[in-house]
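**Q** Following is a predicted model, sequence given first.
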Amino acid sequence: MNNNYDIKDFALADQGRERIEWALTEMPVLRAIHDRFAKQRPLAGARISACLHITTETANLARTLKAGGAELVLCASNPLSTQDDVAAALVQHYQIPTFAIRGEDDGTYYRHIAKALDHRPQLTMDDGADLVSELHKNRSDLLAEVIGGTEETTTGVIRLRAMAADGALKFPVIAVNDAMTKHLFDNRYGTGQSTLDGIIRATNILLAGKTFTVAGYGWCGRGIAMRAKGHGAQVIITEVEPLRALEAAMDGFRVMPMLEAAAISDFIVTATGDKHVLDKAHFEVIKDGCVIANSGHFNVEINIPALEKLAVTKHRPRTGVEAYQLKDGRIVRLLAEGRLVNLAAAEGHPATVMDMSFANQALSIAYLWEQGRNLEHAVHPVPVDIDQQVAVMKLAAMRLSIDSLSPEQQAYLSSWKEGT
């Protein structure tokens, strides 16, 4: 293995470049940032290690960071999300060191993270916090050089906040996931569409008229439920948070415990960020033929070892589908080995929504390069001006105009004296 890459096949590089360029046509905000970075070089000399899903959209983020002067190394944040043609194009056509092979085993996955850390990063970019976790647990000798990092996903932010609460986090991290222009759009519209895309590609089963359960009514769960309802499914929500459960009910969805939902569901999708949301007790009552999938970051949301123990046989009727037969003859159909179904069985979020997410990433990493040494070792929000800037740029790209406050209106809103 060459020190600068570990990919599947260079013969895929031209195909990957075509798809990367295609995605860029739907990413006008990132294109504008790329052009600005190429002129201003705000990341000149910065060493960045990034553990992200190796997709066409990520490739365009990487190109933007490189245009800004960064020295960048990429590795995959999920064994089944890598697009091998993109990995090949990143190395061959864009000269960005990449360590990612679709379907890599756990040993290879962590070896690739180690190779990314060999870059001795000054800045980190993560999707799930595995890179930062490995850095703190096994490569602590590198921590002194790290100025800061960014985190892309809900699960990663949860892990990093736990680290910060324990006093274990040794550099500031910006929670890109929590930017309004990220979670309101990427998590809701991106996850909603791409999760349904993955399920439909994997199964080719009509959703209309089916009972479709979504575990978790956060922004991702909202998006999945909204799109499933749009397909004509009868949607159930399971929740542990009373306010979210109430919101789901007020949005017109049925709300019940998973034990009840499992017995009547044709589809169950987890999107919680927690483990064993689908557990042994649920498999013991689950409806015959139920399709189960995960749209959370890690496959621990479904207790696959428990399912394996309950099953008497297992076979693969379609690519990305494993059918487990239980002792009483019921079949449970698991998609994409319980990994992110939108990336493992489809192509992930549409480029249009990733445009905003990765615009936040690019601007936040540039902010950290300039200001990171002055920030507390904690999880920080995306600066409001960055979030607003991304929104303004996206509106402009969509050729949409909005109103602005008049001086009189601004004065009224800032005064307490004027009332009725």
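**A** Ah, there it is.

**Q** hey, let's count contacts and neighbours off CA atoms from now on
**A** Fine.

**Q** Not counting its own residues, what contacts the longest strand along the chain?
**A** Under DSSP state E, the strand in the chain containing the largest number of residues is strand 311-318. Under the contact criterion C-alpha atoms under 8 Å, 6 or more residues apart in numbering, strand 311-318 has outside partners Ala202, Thr203, Glu322, Ala323, Tyr324, Gln325, Leu326, Lys327.

**Q** next one: stretch 88-108
**A** 4-17, 54, 59, 62-63, 72-76, 79-84, 87, 109, 112-113, 115-116.

**Q** Please compute how far that stretch lies from its chain's middle.
**A** 18 Å (C-alpha atoms, centre = their mean, to the nearest Å).

**Q** Buried residues, that stretch. List them.
**A** Buried residues in stretch 88-108, counting neighbours by 16 or more other C-alpha atoms under 10 Å, are found at 88-92, 95-102, 104, 108.

**Q** what do you get for stretch 108-115?
**A** Using 16+ other C-alpha under 10 Å as the test for burial, stretch 108-115 gives Thr108, Tyr109, Tyr110, His112, Ile113, Ala114, Lys115.

**Q** cool, and stretch 391-411?
**A** Under 16+ other C-alpha under 10 Å, the buried positions of stretch 391-411 are Ala391, Val392, Met393, Lys394.

**Q** Now do the last one against Met180, distance only.
**A** This points to Lys394. Per C-alpha to C-alpha, to the nearest Å, Lys394 is found 13 Å from Met180.

**Q** what do you get for Gly372?
**A** To Met180, Gly372 is 21 Å away according to C-alpha to C-alpha.

**Q** Please apply the same query to Arg244.
**A** Counting by C-alpha to C-alpha, the gap from Arg244 to Met180 is 18 Å.

**Q** Comparison target below:
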Amino acid sequence: MEYKVKDISLAPKGKLMVEWAEQHMPVLRHIRQKYSEEKPLKGIKIAACMHVTKETAVLMLTLRDAGAEVALSASNPLSTQDPVAAYLATEGISIFAWRGMKEDEYFEAIARAASIGPNITMDDGGDLTVMIHKLAHGITEGIDYRIGKEFLSSDIAKGIYGGTEETTTGVIRLKALEKDGKLLYPVIAVNDSKTKYMFDNRYGTGQSSLDGILRATNILFAGKNVVVAGYGWVGRGIAWRAKGLGARVLVVEPDPIKALEAYYDGFYVSDMSTAAELGDVFITATGNRDVIRTEHFLKMKSGAILANAGHFNVEISVADLEKIAVSKRKINENVEEYLLPNNRRLYLIAEGRLVNLAAAEGHPSEVMDLSFGNQALAVKTLLKKHVSLRPKVYRLPGSIDRKIAYIKLKALGVKIEKLTPEQKKYLESWSS
């Protein structure tokens, strides 16, 4: 077991953090207990590239207790909780993660995790999956290929039964691989499960993104004009939570159906050019690049705050901001001030990286319980069915969604209605 973390002496603190998270994750506790007895993953190697948080730790320990050999790398240079990483290193997890990784260190960590020769990959954003596929297809562009080639062979994909993907961004990349005919093994898009995106993306990101902004700035949301770019499940959650805090919310959305939905949900809908002049706080959640760029920065009020809730730090064009700024200075650990030629000052949070993880602790444990319950069951599904699956992007069966929901409801003490045999028959019949 290898590891590279910031400070192994932080492990006792990490242990307490993980225990706190597990107390609030009844679905994963249930699965962990069951898997610990059955050992369904015995002899299986899992390489994971995920945000190293206390919730992720509960998932990794669940997989370990199920019999798997697990190696973990960070899926964002700023999202690692160092005490948690240290604790996992003492618990038999090969982990390569620390907060503040440089770009080459980040990709080296991914390659080191993959060097165990995985049967299953678990990804959060697609960086692990893309590295493996670049090596396999001989696509030599990018630092991920250069560093991956130092640690991994080009035939690494041959031993992989399948993979899982946690995020919207990652699923987009996987579907592009599939469309190009380059996807080499089946991948389950955990993000597309209802008990993931309807809860994690909406309630989890909605709350934790605002939490990150508040921790970094301590501003008052009430009365602010908050611009939310993107009205997918993440954007919906952010918009509704900002509205709940008393903000006036403007939604920027290119999809006409989503834009219409935002309008009828009671939000002002506009393009970014118009919104740039009105916003006090800007939060991107699109999965696309250059959503806010030079022409928008120059229109913004002095004091405007910029935050990103998308997976990669490409939605706010930091390169444009760096290029046009007269000067910049660090206000605190997670806020940088940029002085523009028009003498206005803009404030960028966490380098434009995932604000909820870089400036806060990520999603609440209660909601990650659902997402990681999906992850654990997806691994078992892949082991059971991988021989019959083609290299495609799959969704988990609806029966697993319902199973996770039932476990969660039982833990919450919630009773739901049961259909009578007559009602079931009525719903299954075409005749009245």
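**A** Nice, I can see it. Since the model is a prediction, treat every value here as computed from it, not as a measurement.

**Q** Superposing both, give me the TM-score.
**A** Once the chains are laid over each other, their TM-score by TM-score structural alignment, normalised by the length of structure 1 reads 0.98; 415 aligned residues with a C-alpha RMSD of 0.8 Å.

**Q** The longest strand of structure 1 vs structure 2 - mean distance after superposition?
**A** Aligned to structure 2 and superposed, strand 311-318 of structure 1 gives a mean residue distance of 0.7 Å (mean C-alpha distance after the TM-score superposition for structure 1).

**Q** start and end residues in structure 2 for that strand, please.
**A** Using TM-score structural alignment, the residues of structure 2 aligned to strand 311-318 of structure 1 are 325-332.

**Q** Would you mark the buried spots in the matching stretch?
**A** Buried-residue list, stretch 325-332 of structure 2, by 16+ other C-alpha under 10 Å: Ala325, Lys328.

**Q** quick one: Gln234 of structure 1 and Met226 touch, right?
**A** No - applying C-alpha atoms under 8 Å, one finds Gln234 of structure 1 not in contact with Met226, separated by 10.8 Å.

**Q** Over in structure 2, find the residue span stretch 409-416 of structure 1 aligns onto.
**A** The alignment of stretch 409-416 of structure 1 onto structure 2 (TM-score structural alignment) spans residues 423-430.

**Q** returning to what we had before: can you name the two of the contacts of strand 311-318 of structure 1 that sit furthest apart?
**A** Ala202 and Lys327 (25.1 Å; C-alpha to C-alpha).

**Q** if you count what's nearby, which of those two comes out ahead?
**A** Ala202 (19 against 12; other C-alpha atoms under 10 Å).

**Q** got the contact list for that one?
**A** So Ala202 of structure 1 contacts Arg318, Thr319, Gly320, Val321, Leu335, Ala345 (C-alpha under 8 Å, 6+ apart).

**Q** Which helix or which strand is home to it?
**A** helix 191-203 (DSSP states H and E).

**Q** once the two are aligned, what's the mean deviation for that helix against structure 2?
**A** So helix 191-203 of structure 1 averages 0.3 Å relative to structure 2 (mean C-alpha distance after the TM-score superposition for structure 1).

**Q** what's whichever helix or strand comes after that helix packed up against?
**A** Following helix 191-203 of structure 1 in sequence order, the next helix or strand is strand 211-215 (DSSP H and E). When contacts are defined as 3 or more C-alpha pairs under 8 Å, 6 or more residues apart in numbering; DSSP states H and E, strand 211-215 of structure 1 packs onto helix 219-230, strand 234-238, strand 267-270.

**Q** Can you tell me what sits against strand 211-215 of structure 1?
**A** So strand 211-215 of structure 1 is in contact with 221, 224-225, 228, 233-239, 258, 261, 264-272, 277, going by C-alpha under 8 Å, 6+ apart.

**Q** Show the buried residues in the residues you listed.
**A** For these, buried by 16+ other C-alpha under 10 Å: 221, 224-225, 228, 233-239, 258, 261, 264-272, 277.

**Q** tell me, how many neighbours does the counterpart of Glu19 of structure 2 in structure 1 end up with?
**A** When structure 1 is aligned by TM-score structural alignment, Glu19 of structure 2 is paired with Glu21. Residues contacting Glu21 of structure 1 under the criterion other C-alpha under 10 Å number 15.

**Q** Check which helices and strands the host helix or strand of Glu21 of structure 1 is in contact with.
**A** For Glu21 of structure 1, the host element (DSSP H and E) is helix 13-24. In this structure, helix 13-24 of structure 1 packs against helix 56-67, helix 84-92, with contacts taken as 3+ C-alpha pairs under 8 Å, 6+ apart.

**Q** Next, the angle from it to helix 56-67.
**A** 90 degrees (axes from the mean of the first three to the mean of the last three C-alpha atoms, to 10 degrees).

**Q** got the buried residues for helix 13-24 of structure 1?
**A** Ala13, Asp14, Gly16, Arg17, Arg19, Ile20, Ala23, Leu24.

**Q** mean shift of that helix relative to structure 2?
**A** Mean deviation for helix 13-24 of structure 1: 0.5 Å (mean C-alpha distance after the TM-score superposition for structure 1).

**Q** so is the residue lying closest to Asp200 of structure 2 once chain neighbours are set aside in a helix, a strand, or just coil?
**A** Take Asp200 of structure 2 and drop its neighbours on the chain: the residue closest to it by C-alpha to C-alpha, 6 or more residues apart in numbering is Val367, 5.5 Å away. Following DSSP: H, G, I helix; E, B strand; the rest coil, we place Val367 of structure 2 in the helix state.

**Q** Now do the same for Val367 of structure 2: its match in structure 1.
**A** By TM-score structural alignment, Val367 of structure 2 lines up with Val353.
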